[in-house]
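*Asks:* My questions are about this predicted structure, shown below with the sequence.
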Amino acid sequence: MSRSFRLCDFSPWLMAIACAVCIGIYLPGLSGAFLFDDYPNIVDNNNLHITDAHLSSLVRAALSSPASEFKRPLASLSFAANYLATGLAPLGWKLTNLAIHLANGLLVYLLAAALIRALPGAGPGRADRTRMVAALIAMGWMVLPINLTAVLYIVQRMESLANLFVLAGLIGYVKGRQRMMAGQRGIWLCIASLLVATAIGLLAKETAVMLPLYAFLIEWIVFRFGSANGVHNGGKKHRGLQALFALVLALPLLVGLAWLAPGLLRASTWATRDFTLGTRLLSEARIVADYVAWTLLPNPEALSFYHDDFRVSTGLLAPWSTLASIAFLAGLVATIWFQRKRRPLVALGLALYLGCHLLTGTILPLELIYEHRNYFASFGLLLAVVPWLAAPAQQTSTEAPSTLPASIHHPLPMSLPRYVALGGLMLFWAAQTAMTAYAWGNPLRLAQDLAGRAPDSPRAQYELGRAYIIYSHYDPDSVFTRMAYAPLERAMKLPDSSILSEQALIFFNARIHRPIADAWWDSLIGKLKARKPGVQDESSLAALTQCQREGLCDLSKQRMLEAFLAALSHPKPSARLLANYGDYAWNVLGDRELGIRMAKAASAADPAVPVYHVTLARQALVLGRLDEVRQQIDVLRHLNVGGSLDPVIAELTARLPAYH
């Protein structure tokens, strides 16, 4: 075969094919609807629904996210831009997510190629093979099933957008270090890549804070803090880089731990969770170990989206897989240490994977499991696996020199089995993602698919029942009406379930004017008495309140009061629960004094949330308490960052003279 015709020359075509395949796989899912957390963050977030690009509108949109105290303004602005362009039609929003994912795929290709070129033994003659391996890594990453939610779950644009800057920052850092190793000036490119990319990425999501750690791992394993002419061989270390990481990694880490530690040690921090700091760490060992299988060899049951049926670890042998997972993770750490020189790509890939989970899989009181947390981590696993599978067999002295860097050239007798394995994995990942994307293209199909994947998940069964309710259009004779009860009643009886299913059953029967079973009320109230209500419980009570306030549901006031009092019986009720009870008292019971008292309690419990002060001001206006109105307007002015509260402040101020 002619030397001019080599497979290695086709990496640009392979990337084009990868993008086309990725688009084809995700295309059926783009017709899906908004889901789950899309509603509070996008659909019900009126501050995002801008009609112009004026500064005040953009500031209001940028600071509107309820998902984080840091507001994630860049992600919110991208949502606002989607609304300005296409309104609430989900297609445009999902297309934007897909475009970001494709851009990230290109950056994965560039980063992988840069890392392979930086390895010992890489040279100009191996450039084609390097690009080919990088393209295979990018292709695999783009079609991985575990990355699907970052594309089709609109709100997870926060994750993919943050990683756009993480990947770009790492590429800049590697390029800067390559210049430095060649005796050229590159330190300022390294510094700018770390600082600027991290700062911008943080505006999309806090996970971008991990960029300096990823750069440090690359430095430790690939460049080894080497200077020009001291490349990889224990030569003089670059003191400036050591100082840089002390400033951008070690110091922020110590400050962050000092800031977080007091809160993490308080019992109240964990009061709304079904795990403690200790049981969380034990559980995350199993979860992070499971993510490896979910990434490389996933099955539909693993990628079920809902994981509320997960059994929290309460000891090393409860369940036994806890200790086994800790041993497995320890083995990965040992592999990183012992292979960092012989097989640096394997070591680096595993280090990036574990490093990615240090933020979300350790001490922070977050939900235990989410697939999208592997959006960057999955790149690490592919970096460790794909080059090994793509490496050619050892060549004899009569063969042409290998085009792979020496550190990813392995003395295996045959390449064909590994090539077949790699091709099989690619097809497997693409098929799994295509089937799941197809399900995401229709809300009912998705609910049925997820309920089938997770039969013991209360949330999955609830969402199936809820989908049937939506498709019934509240017609008592609809076939979907008959189908709704079974999954909801199943969800209601599953261990550790919230009151979502009871709320749905009560709400549904009230809307279609059917009797409400006492067993539903008893179960709802019993759960609220048994444990401190969580976000789902509070949302359920708010939904019932809204339905009754709008005259759509004729609910027992006695039963509703029992439910609220049960929820409030636990120490330190949340501001949201207090506000919900105040809403019920004011608008349903007609008890104005109780309503305003609860509004004051809510604003005192979380004084930084403007909506509680707005509610209190409007209630005080109705009662003619003008001094209280003025006090709340003053509070709102202090909270009015960038003029985002100008409209509501103007409205309240304009209404004051009417009471003089």
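*Replies:* Sure, I can see it. Residues are numbered from 1 along each chain as shown.
*Asks:* going forward, measure contacts and count neighbours with C-alpha atoms only.
*Replies:* OK.
*Asks:* Tell me the buried residues in stretch 622-638?
*Replies:* For stretch 622-638, the neighbour count (16 or more other CA atoms under 10 Å) marks Leu626, Glu628, Val629, Arg630, Gln632, Ile633, Val635, Leu636, Arg637 as buried.
*Asks:* Tell me who's in contact with the residue nearest the centre of the chain.
*Replies:* Taking CA atoms, centre = their mean, the centroid of the chain lies closest to His372, which sits 4.8 Å from it. With contact taken as CA atoms under 8 Å, 6 or more residues apart in numbering, His372 is in contact with Ile146, Asn147, Leu148, Thr149, Ala150, Gln156, Glu159.
*Asks:* In addition, the following structure is provided for comparison:
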Amino acid sequence: MFTASPRRFFFALCLLGTAAYLPGLDGGFAFDDYPNIVENPALRPDVVSFNTLASAALSSDSGPLRRPLASLSFLANYHFFGIGPKSFKVVNLLIHLCNGWLIYLLLTRLMPKFLSDLAQASALAGFCALIWTLHPVNLTAVLFVVQRMTSLAAMFTLLALLCYSAARQSAISQPFDSNLGLWTGVGIFAVLGLATKENAVLLPLYALMIEVTVFKFRGSTWIKPAYVSALVVGVSCVVYLLGPYGYFDATYSARPFTASERLLTELRILVFYLGQIIFPNPVNMVLLHGNWTLSTGLFQPAVTAGAAAFWSVAIGTALATASRFPVVLFGVGWYLVGHVLESTYIPLELIYEHRNYLPMLGPVCLVCVGVACATEAMPSHRTLLAGSAITILAVMTTYRAWQWSDSFTLAFTEARHNPESARARMEYARVNFRRFMVEKRPELLVTTREELHAAIKYGDQDFHPLVSLVNSYLIANAPVPERILLSLQQEMRTANPALSWQDGVITLIRCQILRTCPANPTTVLRVTAAAFDNPRLQPAEKAEILEWLALYYTNVMGDAVAAARAIHDAVEIQPNDWNYRLRWAEILATQQAWREARREVRRVTLALTKFDYYLKPTQVARLETLRAKLALLE
């Protein structure tokens, strides 16, 4: 192994981490970065004020808490450094390096309990931190900009755990010290973590793993009752969410799997994650994984039973050896509790490697301690293994970072490593089409359509590739083949609208409103008519399509009467949605129906008075413009 002062280790961690990620810092935005950051006007206010900060903080639709602190960090990034992706990635890398240092500090407190050679405990803590920092599985939490939500929440969680560990060590060594400052730090960092991403709710479970394996409830009489109370509250919340109220039922209707299928499939995915942590294979490390075969039963496929047996043995072994080898319980338990939120019942997408960002610390510690113990009598072998592991991981991460060095390389790599992923093929099509628009090379358009056809093939219940295929003809000013248009109409009539379905229709309309595509009213009207024929179309989705159709009538077809009829129908469907009323007021004003327009403006203004912090800057500007126009006519 190696020994180094904390200061030298800090510089080594920063140097190696920066070198590994350096090739990827020049890469662009990708995938979900666009709706969350690039195309989010709330993050680019003209004036920084309380209202614009509040609007930016609540501009994300992700999670029940809307992740305000993460959004504010993106706003700060833009405000000080502009919209260029490099500054966002550099900040992400700094957060990641900070997390590596925090892991080192945390493990220096825990490692003496796991390792008989106390003299090597600090060195092993540093080695684990280096392995974690340089591991290629963590790359998407750094170079995929929007995953700052993950890394920043992890930073606050680690800070809270550091405070917790320090408070518990102090309570054991100095029983009469209240440690109020440390416990306050736990609370503050927990709140900051929750404001960044909901994963911070797992803080008590991480702390429990530390408590069970290291501190063992010593030094404080209230610790064990506190955990019991937290467990009761947690179980009660789970029962409430999963019980007769069906909190997740609506979301599961938008997924191509059931709750039981997700739970069974995640057993296999957790084994896959673990394999990538212990034996990383860059070919299998992609942002968008292909269509995983769902586990519809314990033996369908049979490997599901194998995964269930594996986890049963792992948990049983960890519990049976907890007193003699606490690191086994720590490694297995930390990994599994870290996946409780995103890899169990909640109806998220099945697989993303950034979900391992903090959970992977458990297996890393377990493997490192195991190897250290096995090579205790062979210090030269231990040093060789440590150096080899760090070198291999650093090279893998550097290679992956190079793949992220530009949008085309990333899209090409994702599509070739993951050919059955509709989203990966769609992204590669998008990148090729963007190049076609600049270079006008016909082969790029051919590749675009080939990739879109592949995305249609693999995109189970995903309408976006089909819509993009239609748009590829419209933008190229070519007639849309009738068979493709008929396929899109058929999908609109019969498919489940809950699957982000209305977004496909809106994409088609927006393209022509923004003049990206030549006007083609026949196509738009045929597709929207098919959408309205869908018997499963929900009122909210129908109202949203009607609003966009009203904009299309106004901006493309110049038909004010049809626009008024469409937006009026949207208001009738969703009478309490003030955004539709604002749009209705704008259209009334264009028809010089001043009295009716003022009436709707008053209604909207009343709604804004009550819910001002939900406003988007563009909507506020629209209201103020309309209000000023009507005031001039009084």
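*Replies:* Great, that's in hand. Here the structure is a predicted model, which is why all the values come from computation and not from measurement.
*Asks:* what separates Trp578 of the second structure from Leu623 of the second structure, distance-wise?
*Replies:* Using CA to CA, to the nearest Å, Trp578 of the second structure is found at 11 Å from Leu623 of the second structure.
*Asks:* how close does Pro379 of the second structure get to Cys368 of the second structure?
*Replies:* For Pro379 of the second structure, the distance to Cys368 of the second structure - CA to CA - is 14 Å.
*Asks:* the more surrounded of those two?
*Replies:* Cys368 (17 against 13; other CA atoms under 10 Å).
*Asks:* Need the three-state assignment for the more buried one.
*Replies:* helix (DSSP: H, G, I helix; E, B strand; the rest coil).
*Asks:* what's the answer for the one 5 residues further on, then?
*Replies:* Local secondary structure at Cys373 of the second structure is given as helix here, using three-state DSSP.
*Asks:* That one pairs with which position in the first structure?
*Replies:* Here Cys373 of the second structure is matched to Ala391 in the first structure, going by TM-score structural alignment.
*Asks:* contacting residues around Tyr291 of the first structure?
*Replies:* Asn374.
*Asks:* What's it aligned with over in the second structure?
*Replies:* So Tyr291 of the first structure corresponds to Tyr273, using TM-score structural alignment.
*Asks:* Equivalent analysis for Met158 of the first structure, please.
*Replies:* Checking TM-score structural alignment: Met158 of the first structure goes with Met149.
*Asks:* Show me which residues of the one helix or strand that match maps to are buried.
*Replies:* In the assignment (DSSP states H and E), Met149 of the second structure maps to helix 148-173. Residues 148-171 are the ones in helix 148-173 of the second structure that count as buried (16+ other CA under 10 Å).
*Asks:* Superposed on the first structure, what's the mean shift for it?
*Replies:* Superposing on the first structure and averaging over aligned pairs (mean CA distance after the TM-score superposition for the first structure), helix 148-173 of the second structure comes out at 0.7 Å.
*Asks:* What lines up with Val233 of the second structure in the first structure?
*Replies:* Matched to the first structure by TM-score structural alignment, Val233 of the second structure sits across from Leu251.
*Asks:* got it, and Gly126 of the second structure?
*Replies:* By TM-score structural alignment, Gly126 of the second structure lines up with Ala135.
*Asks:* Likewise for Val364 of the second structure?
*Replies:* Using TM-score structural alignment, Val364 of the second structure pairs with Leu382 in the first structure.
*Asks:* what's the answer for Arg435 of the second structure, then?
*Replies:* Alignment note (TM-score structural alignment): Arg435 of the second structure maps to Tyr471 of the first structure.
*Asks:* That match: neighbour count?
*Replies:* By other CA under 10 Å, 17 other residues sit near Tyr471 of the first structure.
*Asks:* How about the contacts made by it?
*Replies:* Tyr471 of the first structure neighbours (CA under 8 Å, 6+ apart): Phe480.
*Asks:* gap between it and Leu91 of the first structure?
*Replies:* 20 Å.
*Asks:* ok, now Val59 of the first structure?
*Replies:* Val59 of the first structure is 25 Å from Leu91 of the first structure, by CA to CA.
*Asks:* Compare the two (neighbour count), which wins?
*Replies:* Set Val59 of the first structure next to Leu91 and count neighbours by other CA under 10 Å: Val59 wins out with 21 against 18.
*Asks:* did I read that right, the more buried one in a helix?
*Replies:* Yes - applying three-state DSSP, one finds Val59 of the first structure inside a helix.
*Asks:* and it, what pairs with it in the second structure?
*Replies:* Using TM-score structural alignment, Val59 of the first structure sits opposite Ala54 in the second structure.
*Asks:* what sits against that match?
*Replies:* For Ala54 of the second structure, counting by CA under 8 Å, 6+ apart, the contacting residues are Tyr613, Tyr614.
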